[in-house]
Every structure is written in structure tokens, then in C-alpha cells.
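Asks: sequence? don't have it. structure:
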């Protein structure tokens, strides 16, 4: 019962946060810390490079490039549903224990690590009509220094983060991660270094 109540509270908090996103006007991507900025092209993670070798159709150029999705009530509901579904459906386990290798990115069945959650959520949203160029696998660093992967969803209300370690969907700047790199919007098999400039913005005020 305590676990169920905790999940209900998290869902209620996520829904309660929605009016704040709607109350602000759509924000300029290059001028507000609701959006994390690309800096330059960088190396592709080894796990994603191997994933692309086995699934090249999922790692090509985005010919129908959409910069961000308009966050309607229906789309917000889809984000909540997809994030909650995969966080419940997959049990976390690292690749060493599951596959006896350091990095193996794949779609999870019952078990998986952070990248597998991201791949599953990304595919589910694409199947619901979301543009692949707005759904970016993202590598971050946790407060303890360990690497982690989340899904960045680019919307007109900010870059939203879907995370298997967090039930709430937050704007990237409200998370405790340091943002390192993510997929290019132009090409699913290329990656961009990120400018995590939250401290710079705060210091300039």
C-alpha cells in the first residue's frame, strides 16, 4: 500500500506541474535555460554505435526535421503514460550482470539498464507520432560522478527529461545531472556535445 500511495503521489505531482508549463509563453530555444544548447559534434557512445550497426534504419538522417513538439494536453498525457509504463515494466540491471559486457544497448524485455529504458520510451513515442528529431538519447553525469542516460523530449515549453530513476518529468535545468552529450536532431546516428550553462546564467543575473 505504501508503494502504491507513493506512485499516486508522484503522478499527482507531475500533473500539478503541468499548469506551470502552460502559464509561460513558448520560449526561445537559444535564450532560455529551459533548453540545453548543442555546442559541436562529438563522439558517439560505443553502445549506441553498436546498436546502430545492428539497426541502421534507426540511426539515419532525420529528413523531416522538427525542432520541437508543441506540448498539448494530449501530448503531456502521452509522456506521463509512456514514462510510467516503462519505469514499471522493466526491472533495472546492469549490462555486466545481464549480458556479461560493459555496454550493450537494446530494447528491454523484462530487464535492462538506463539506455534500454530510453530506447523503449523513444520507440513508444515515435509509434505514437512524435518526431524522432525531438526525442534524443542523452548522456549525463550523476552527482556521484557515474554516467547515466535519459531521454530528452524537445517541446516548445522546454527540454523535458524522461528518466527511469525519477517518476516526475522535469525540465532539464531542474534535474541534478550534468549534461554531457546527446543525439543530433539532424542525424540519429550522430551526437552533439552539450553546454550545461545553468551556473553561468544564474551568475549573470
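Replies: Yep, that arrived. These numbers were taken from a predicted model, which means no experiment stands behind them.
Asks: contacts and neighbour counts: CA atoms only from here.
Replies: OK.
Asks: Looking at this protein, which helix is longest?
Replies: helix 2-23 (DSSP state H).
Asks: Centre of the chain to whatever helix or strand comes next after that one, how far?
Replies: Counting by DSSP states H and E, the next helix or strand C-terminal to helix 2-23 is strand 37-42. Remark: strand 37-42 is offset 17 Å from the chain centroid, using Cα atoms, centre = their mean, to the nearest Å.
Asks: next SSE after strand 37-42?
Replies: By DSSP H and E, the next helix or strand past strand 37-42 is helix 46-54.
Asks: Buried residues in that following helix, which are they?
Replies: Residues of helix 46-54 classed as buried by neighbour count (16 or more other Cα atoms under 10 Å): 48, 49, 50, 51, 52.
Asks: Leaving out chain neighbours, which residue sits closest to residue 82?
Replies: Closest residue to residue 82 apart from its sequence neighbours, by Cα to Cα, 6 or more residues apart in numbering: residue 121 at 6.2 Å.
Asks: Now do the contacts for the residue sitting nearest the centre point of the chain.
Replies: What sits nearest the mean C-alpha location of the chain, by Cα atoms, centre = their mean, is residue 151, with 1.2 Å. Counting by Cα atoms under 8 Å, 6 or more residues apart in numbering, residue 151 touches 118, 121, 122, 135, 136, 137, 138, 161, 162, 163.
Asks: isn't there a helix covering it?
Replies: No. Looking at residue 151 with DSSP: H, G, I helix; E, B strand; the rest coil, it is strand, so not inside a helix.
Asks: second one coming, line it up with the first:
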């Protein structure tokens, strides 16, 4: 039976729980240093429904739910690149991956983790850590993708060199179009409670 794109998207957003199976993500590094070359941006193609558990998260964590602000992307200097790599690796080391059911006794629960969490919790903590370093909330967008049949959530960081992904499955920071996921939706710029559908990759000009 052929499944429509709309039906598939609804399925993804309704079940954004994370698989514990690591994705196959090639390293984007040279000599142990993360390489961030000019990449691509996500083309946004319309309104999307937010994952159900996201609404409760926004009610509790308005600051981390927010995408407001005038700075829609960050100039990716060497120091900023190092901050992304450091936060991504640090959170991945500090937090032990665990399902929401095992951690909180619920099917889907978005929150800032302290010791245990699943994919969206990693992404939320990375956003919090980057904001402490002065990164604007408007450039840090929670994003839903698909890995095989498994839902997955990552943090998209909008930079002058493209939309970069911070992922609990990899210590490397990569351009979104160079990850093994099928992307569906992310938070809307300026309106954190709203979500938008993701289309094709657009080159950074």
C-alpha cells in the first residue's frame, strides 16, 4: 500500500521517539578537527504540526522553546565552530541515552536532561548550552527527521556556512544534507511554537 507524504509526516511527528541504534554517519574531520565547509540551507515549504509532546515542553520551558530574535543565523568563525563541536561532544558524553519510558515512565516527554535522555532531550540540552555561550535562540531550531522507520530529533544550527546538525548519534557536526536522515519538520524562525515542513537543500550563496 502506498503511503502519502502527509500520512507519513503525521506518523513521524506523532512518534518522535528515538531508536537506540546508532546511525551510520561518516566523520567530517581532518586531523581530529571538525571541518565545516560551506554547505546548504533547508528550504521551508509550509506549515507543519508540532510533535505532540512539544506543547508540554513549551509550556514548561518557554525560553528554550523560543526562536525569537533578529539574528536568524550566526557567522561561523573558527571559535564558533569550536563551540559547536565542544557542546555537541560534551553533551553526548555526559548524557546516557535512555528511552522516555525508562527515564520518566512516559511514551514521549521532552525536557532538559540531567543524566539520562533520548534524542530530543540531547537536542534541547545542546540548545541550552549554546544559549549560555551567547548563541541566539533564533538560530537554534529543534528538528524532526526519520532514520529508517525510527523517528529522530536533532538540533539545527543556522550559520553563515549552512544549516548544521548537532546529533546525539555522532560527535561530528555536519551539514544537514550530508547526514543519513530524511528530514520532515523543524521549528519556525521567530515563532518557536510553530513548525514548518522541510523541502530540498538550497546552496549557501
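Replies: Okay, I see it. Keep in mind that what you see is a predicted model, and the values were worked out from it rather than measured.
Asks: What TM-score do the two superposed chains give?
Replies: In this superposition the chains share a TM-score of 0.79, using TM-score structural alignment, normalised by the length of structure 1; 176 aligned residues with a Cα RMSD of 2.0 Å.
Asks: thinking again about what came up before, which contacts among the contacts of residue 151 of structure 1 does structure 2 share?
Replies: Of the contacts of residue 151 of structure 1, the ones still in contact in structure 2 (both residues aligned by TM-score structural alignment, their matches' Cα atoms under 8 Å) are 118, 121, 122, 135, 136, 137, 138, 161, 162, 163.
Asks: export the buried residues of helix 46-54 of structure 1 to TSV and tack on distance to residue 192 of structure 1?
Replies: Shown next, in TSV, are the buried residues of helix 46-54 of structure 1 (distance: Cα to Cα, whole Å):
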residue	distance to residue 192 of structure 1
48	13
49	14
50	18
51	18
52	16
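Asks: buried stuff in the longest helix belonging to structure 2?
Replies: As assigned by DSSP H, the longest helix anywhere in structure 2 is helix 78-94. Buried residues in helix 78-94 of structure 2, counted by 16+ other Cα under 10 Å: 80, 81, 83, 84, 85, 86, 87, 88, 89, 91, 92.
Asks: The first one pairs with which position in structure 1?
Replies: The one in question is residue 80 of structure 2. By TM-score structural alignment, residue 80 of structure 2 lines up with residue 75 in structure 1.
Asks: what about the longest helix of structure 2, how far off from structure 1?
Replies: Compared with structure 1 after fitting, helix 78-94 of structure 2 deviates on average by 0.4 Å (mean Cα distance after the TM-score superposition for structure 1).
Asks: Give me the contact list for that helix.
Replies: Helix 78-94 of structure 2 has contacts (Cα under 8 Å, 6+ apart) with 34, 36, 115, 122, 125-126, 129-130, 166-169, 171-173.
Asks: And the residue nearest to residue 82 of structure 1, how close does it get to residue 4 of structure 1?
Replies: Separation of residue 121 of structure 1 from residue 4 of structure 1 (Cα to Cα, to the nearest Å): 22 Å.
Asks: more crowded one of these two?
Replies: residue 121 (27 against 9; other Cα atoms under 10 Å).
Asks: That one: what's it in contact with?
Replies: Applying Cα under 8 Å, 6+ apart, the residues near residue 121 of structure 1 are 82, 83, 86, 151.
Asks: Now that we have these, can you turn them into JSON lines and tack on distance to residue 95 of structure 1?
Replies: Formatted as JSON lines, the contacts of residue 121 of structure 1 follow (distance: Cα to Cα, whole Å):
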{"residue": "82", "distance to residue 95 of structure 1": "23"}
{"residue": "83", "distance to residue 95 of structure 1": "21"}
{"residue": "86", "distance to residue 95 of structure 1": "18"}
{"residue": "151", "distance to residue 95 of structure 1": "19"}
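Asks: Closest to residue 39 of structure 1 out of these?
Replies: Residue 39 of structure 1 has its nearest neighbour among the contacts of residue 121 of structure 1 in residue 151, at 18.4 Å by Cα to Cα.
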